[in-house]
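J.: Return atomic coordinates for the entry below.
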Amino acid sequence: MKRILLSAFALSTVMTFAQQYGGMWIPTEVNEKEMKELGMKISAKDIFDPTKASIKDAVVQFDGGCTAEIISGKGLLLTNHHCGYDNIQSHSTVENDLLTNGFWAKDMNGELPNPGVTVDFITDIKEVTKDILAGTDNLSGADLSKKINDNIDAYKKAQKIESYQTISVRPMYYGNKYYAFVIETYKDIRLVGAPPSSIGKYGSDTDNWVWPRHTGDFSMFRIYADKNNKPAEYSKDNIPYTPKHFLPISIKDKKEDDFTFVFGFPGRTTEYLPAIAVEKIMLETDPAMIAVRDIALKTLDEKMRVDPATKIKYASKYARVANYWKKWIGEVEGLKKSNAVEKKKQYEQMLISKNPGIKTTIDQLTQKYNEQAPYNLHRAYYSEIVRNSDTFTLAGLFNNYIQSYEAGKMDAKNIDALKARLADIYKDYDAELDAKVTAKILALYANKTEAKFLPKDFDQLKNETRNLGMMDNVSKISMITGRTKDDNNVAKNMDKLFADQKTLVENLKKDPLIQMFGAFKTSYLETTDKQVTALQTDIDALQKKFMAQQMETDKDRKFFPDANSTLRVTYGKVRGSNPRDAVTYGYQTHLAGVMEKYIPGDYEFDLPKKLINLYNTKDYGIYKDKTGDVPVNFTATNHTTGGNSGSPALDANGNLIGLNFDRQWEGTMSDINYDPRLCRNIMVDTKYILFVIDKYADAKWLINEMKIVK
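T.: Okay, the predicted model is just below:
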């Protein structure tokens, strides 16, 4: 028994050591040795080879933000339901609500075009540091930026590319290296299929960032090309794109410690910050933002619980506010639990022991971060006040309108855009409820903010009860709340309101809420904005130096660049977790768990009757695993972030086994400090995806396109 336990411990230790820094690797520079040690069977060239077909030819950036992958020889694309959500919504009507009912084309003729949607292939990646940094040795500040930009322009002009290709040159390692990406963009992307939101968004707000998860977060599109298989604008004459490579789909059972890797376009990470920066995030800025949203969410929830109409009206806004609130709470807890600051300090001391000159850089960074801290804290409170008060958001829009009008910049196009933005806010705006939110968060702001940052008379806002009365009185005489009986009520008579812009601007300038917001914004710009920016310029220069020193000094560490929305590979193992004392999570959920959460009529946990019938009759076909149930989601130790939504999760042989869509709450600090004990990415199992397509949607014609690995 002891030998078994020791072996298990040794395996865990080896795995943890191999992944101690996580990794979002440029595909031409993957850590192939470690990947093979963890179980990868294919080569790095199989993943990315610019000279021939490889897995990179099946992975695209979807619509500028998410990732998607090609899963058939006819250009069939798989991405997340939440990545395709806007496009599904754009095809929905009251009579045919595709978000509620789902959509499945019966054949290619039934696939729906999506104007403006694009997918980007990366066909080549080259390091171009020498070209871009040529002649910059003695430059700094604006002169350095100008020279780099000139060099980038010169490099791009010197390259021979096709008319449908572009080149993007991106800095890595805080500007110590530069890489050029050759991009091919396809513009005819059609909607093929999507489950109803009751599958695709199952558990939407409550389960967001949470494990165990039971969400079928996928949708399907198809790339179309011209008759020569090249990119083209939408045309009925276009044909399905023939890819250089598409992903076979594995429906083999998963086991804990199976190797997996994720290939996609992660958005942004900051893994190489000094200890002082992480400490400020953990102890100051994250808690400040959490505190504002705490108050906003509690205030909204009080009314949503007793008023069904408000619950419906504010469901989407509540979810938006709660999204990063929950993420930041997990981030703070994870940074503390992983002892991130102390680990950073120990690492810095190790670097100093090898290279004493690094101490000067760290001391300078510490000084600059301490200088910036009060301004950063004020920025955190200010930005969250504006984001979480619809009243202030409206005041800000009208304040910008006044400035644009007086500068002669409000043409018909800009006015239409403003009307659309205002209409979007007003349709779900409860002036009385938002006045309460605003009054309460202003009290927090006034109490937590240093006096030197407060606008004149804002120290009077420290009393929440007084604020509630003040906001009520001010709201009654404010145009922007839409509560007046004036014929120019902006919420209901927008066209009439904007008919006489001169008079409108005169009236808006007298509006007490706009005056209040104006003082708020002016004070922020004068006391904080420029100071944060100036100090950040200094910090960025020091961070670039610190990054170079780390890479020069720590020869035992293989470095990867922070994520910046460029194509990356990350890898790990299928694994559950033990995030807290006496709490253990398995690595796999099943359809039975979907049914356990089922609440008839609930906006998060309702289910379509057909899925319930499939469960009751156990009509699972080839998609059940050894338990006799259909696997739904699973977790692994892949290092992912935003932008990885829709990324393929692949097995040791490069077969598709899952679709990345989220992270586990306890490990959301992975953007700053990856820890394999706590960090887990969450994926939809390919068995569940195929089960929904085949058994639920009866779209066997799509299954027949795919290569299924049994």
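J.: Please make it C-alpha for all contacts and neighbour counts, starting now.
T.: Noted.
J.: so who does the residue lying closest to Thr269 once chain neighbours are set aside touch?
T.: Using C-alpha to C-alpha, 6 or more residues apart in numbering and skipping residues adjacent in sequence, the residue nearest Thr269 is Asp671, 4.6 Å away. Asp671 is in contact with 268-271, 641, counting by C-alpha atoms under 8 Å, 6 or more residues apart in numbering.
J.: Could you also give me the structure for this next sequence, so I can compare it with the first?
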Amino acid sequence: MKLLRLLFIFLSVPLFAQQGGMWIPSLLEGMNETEMKNLGMKMSAQDIYDINKSSLKDAIVHFNGGCTSEMISNKGLLLTNHHCGYSQIQKHSTLENDYLENGFWAKSLKEELPNPGVTATFIIKIEDVTDKILAGVNPEMEEAERQKIVEANIASTVQNSPKEKYQENRVRTFYEGNQYMLFVVETFKDIRLVGAPPSSIGKFGSDTDNWVWPRHTGDFSLFRIYADKDNRPAEYSEDNVPYTPKHFLPISLDGVAENDFTLVFGFPGSTDEYLPSIAIDQVINTINPARIAIRDEALAIVDKYMRADPQIKIQYASKFASIANYWKKWRGETTGLKKSDAVGIKKEQERQLTQEIKKKGKTSEYGDLLPQFETYYTQIEPYKLAREYFTETVLRNVELLRTAFQAYQLKNSFEQRGEQSFDDRRDNFLNSARVKYKDYNTQVDKEVFEALIALYAKKVPAQFLPDSFKNLNVQTLTENVYSNSAFVDYDKLKNLMEGDAETVIKNLEKDPGFQITKELADAYFNKVAPDYEALDLKIKGLERDYMKAMMELSPKDARIFPNANSTLRVTYGQVKGYSPADAIYYEPVTHLEGVMEKYVPGDYEFDVPQKLIDLYNKKDYGQYAEDGKIAVNFIGTNHTTGGNSGSPAIDAHGNLIGLNFDRVWEGTMSDYYYDPSLSRNIMVDIRYVLFIMDKYAGATNLIDELKLVHPKKEKSKKKKK
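T.: As a prediction, the model looks like this:
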């Protein structure tokens, strides 16, 4: 039985009742705490979240706004994924000191490398402020009017809620606008690179193994948080000192076994578990195919150049990984949604919900929700398709267009806010561009541009295209842009941006790269965005009422969890294998033997460092082995998504046992539909992390910082006594 069937009171007793969910850590007492203890947890809900004393939540860090990380020492040592730190590792890499290729290990604090712009955010407090945010709202309001009142109340709550000067208040919505929570946070800005394995370990299997089980990837990197002399957030300074956290995670050396309790604590980015069937059908048949087709073209071109040129490989390593990650995820997601018959299951849920609405006399309140969904999703589909093509082409995959779009925004800034706004944004734009052009190759981008513009002209509904696309010669356009535009070179761009605002804009209007970007942007903002946004606003209002109906018509103990929204969440489960197809069963733990089985000398995805081979041959594993083997990765039933990368996997006692970094291919549809038989998250075994740090890298200075424990062995000793 599928998880979302649990939502409705009229369904039979569910199977897998203790699976799935991304829960708010301040609200775990009661049902969640009982479930976790039934799964084997030995802690209390207060051990996980407490505002009066240190708890697990004080060790969990939002890394640079996109990943999760955790404190693992009392000297500010921070652990996250290799792919979360990849951009920083890449920025410090050169052909002479290629940290992506060779790894990096600071043997002292002085050797640690600063990373301007990188942040680490702690959650200090979570408070329900729903009544404050919804004050003045009533059901008869138009959606736009309601939104204005909510936004004003959010601004007032953020401004007037107590906090320290060095803290920040944030309000986030839950349950599609039925609940609001206030987060008090502290953000640190002096974050230094401490250690990273070579990509042949940290990215072993690369794109071939991404989203696939069995995995054998040492996906970790180490940073350190620095603070001022008062242990508070501060900009980078040589006078800053390592941060002393309120809590850091002890590390278990006992390993994992099937059915062991696992808690994953982190900042999941975005899920849509409660979409209606028509929306899921649209994802499967319209949106994902468009996204995949665009990235198919871009990735094939970039990959060709990366394989042929080591310099381009360094320049595009991080960008390629970022583009490829969700390309593969969308493919698996579509496959999983079809295999699980998510659309059919949701249609049955909707049929039963309709019956329950009638039974409870709620037809006037909720009876037209599903018909309206059908109407608005049908209307929005062509606009949504055009939006995806614009976003993927202009804002993500063609670098010239992305940079020129920022110049387009500069022009708009001048027209709307004047010269001062233009000057301020121009400086930021040029500073950002200077960094980006370090990793820019004109020929690569030119081929991507030509391929994606051709696809854009063919696939975007004709009514949304720029007028110039009616008789478009893509090859001629491409040659003109990349031969004559200043956006192919930083120095040329800098010269183009000199002068007062009117002069700059006049020069921009003559640039062919800016011209095509302006045509695409004007067409999108005039022909697509207004109707898309109006329809989307109506759909969001329906989703809020739909969520309210499910919550209202479900029993008090129904397991309805809020969608992910990059706020701190707990997901719990167990170490478990799974069966992806008939007669196939995957064990839950992989070992170093599997790395050697996949080893292909010289291959950029499956090469293995000689030192790791030597350690394997000698079985020189130190204290990190179990039964003469080194565990590398393991899987569990924790409900994770993007943003959970780097999240700690925590055992029943609150110790670190692993590092979340991926999901299995068959279960990537869990952002829309969690299937407990297929959905598994993938984690690095913490003992593999320690083995690489200690035996491979010789970073004993870092090992000495850690608190290593043996909870299973201690429990066994107590039993014998």
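J.: Mind checking the TM-score on these two?
T.: For this chain pair, the superposition-based TM-score is 0.87 by TM-score structural alignment, normalised by the length of structure 1; 683 aligned residues with a C-alpha RMSD of 3.2 Å.
J.: one step back: which pair in the contacts of Asp671 of structure 1 has the greatest spatial separation?
T.: The largest separation in the contacts of Asp671 of structure 1, counting by C-alpha to C-alpha, is between Glu271 and Thr641 at 12.0 Å.
J.: neighbour count winner among these two?
T.: Neighbours were tallied for Glu271 of structure 1 and for Thr641 using other C-alpha atoms under 10 Å; the higher tally belongs to Thr641 (23 against 20).
J.: Looks to me like that one is in a helix.
T.: No: under DSSP: H, G, I helix; E, B strand; the rest coil, Thr641 of structure 1 falls outside any helix and is assigned coil.
J.: And it, what's its match in structure 2?
T.: Aligned counterpart of Thr641 of structure 1 in structure 2: Thr641 (TM-score structural alignment).
J.: Please apply the same query to His245 of structure 1.
T.: By TM-score structural alignment, His245 of structure 1 lines up with His247.
J.: So the match of Thr641 of structure 1 sits against Asp272, correct?
T.: No: the criterion here is C-alpha atoms under 8 Å, and Thr641 of structure 2 misses it with Asp272 at 11.0 Å.
J.: Any chance you could list what contacts whichever helix or strand Met220 of structure 1 is part of?
T.: Per DSSP states H and E, Met220 of structure 1 falls inside strand 219-225. With C-alpha under 8 Å, 6+ apart as the test, strand 219-225 of structure 1 has contacts from 74-81, 84, 186-195, 200, 231-232, 234, 238-241.
J.: Check stretch 652-659 of structure 2 too.
T.: 40-43, 56, 80-81, 220, 249-253, 255-256, 260-263, 646-651, 683-687, 711.
J.: Now with 7 Å, please.
T.: 40-43, 249-252, 255, 261-262, 646-651, 683-686 (C-alpha atoms under 7 Å, 6 or more residues apart in numbering).
J.: With stretch 269-285 of structure 2 instead?
T.: 334, 343, 346-347, 374, 377, 563-566, 641-643, 671-673.
J.: which bit of structure 1 covers that stretch?
T.: Aligning stretch 269-285 of structure 2 against structure 1 (TM-score structural alignment) gives residues 267-283.
J.: Centre of the chain to that stretch, how far?
T.: Mean-position distance between stretch 267-283 of structure 1 and its chain equals 18 Å (C-alpha atoms, centre = their mean, to the nearest Å).
J.: what's the first-to-last distance across that stretch?
T.: Stretch 267-283 of structure 1 has its terminal residues 24 Å apart, counting by C-alpha to C-alpha, to the nearest Å.
J.: PyMOL command to pick out the buried ones of the contacts of stretch 652-659 of structure 2?
T.: Here is the PyMOL command that selects only those of those that count as buried (16 or more other C-alpha atoms under 10 Å):
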select buried, resi 40+41+249+250+251+252+255+261+262+646+647+648+649+650+651+683+684+685+686
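J.: what about the longest helix in structure 2?
T.: Assignment by DSSP state H gives helix 310-339 as the longest helix of structure 2.
J.: quick one: what's aligned to Leu222 of structure 2 in structure 1?
T.: By TM-score structural alignment, Leu222 of structure 2 lines up with Met220 in structure 1.
J.: how close does its match get to Thr617 of structure 1?
T.: For Met220 of structure 1, the distance to Thr617 of structure 1 - C-alpha to C-alpha - is 27 Å.
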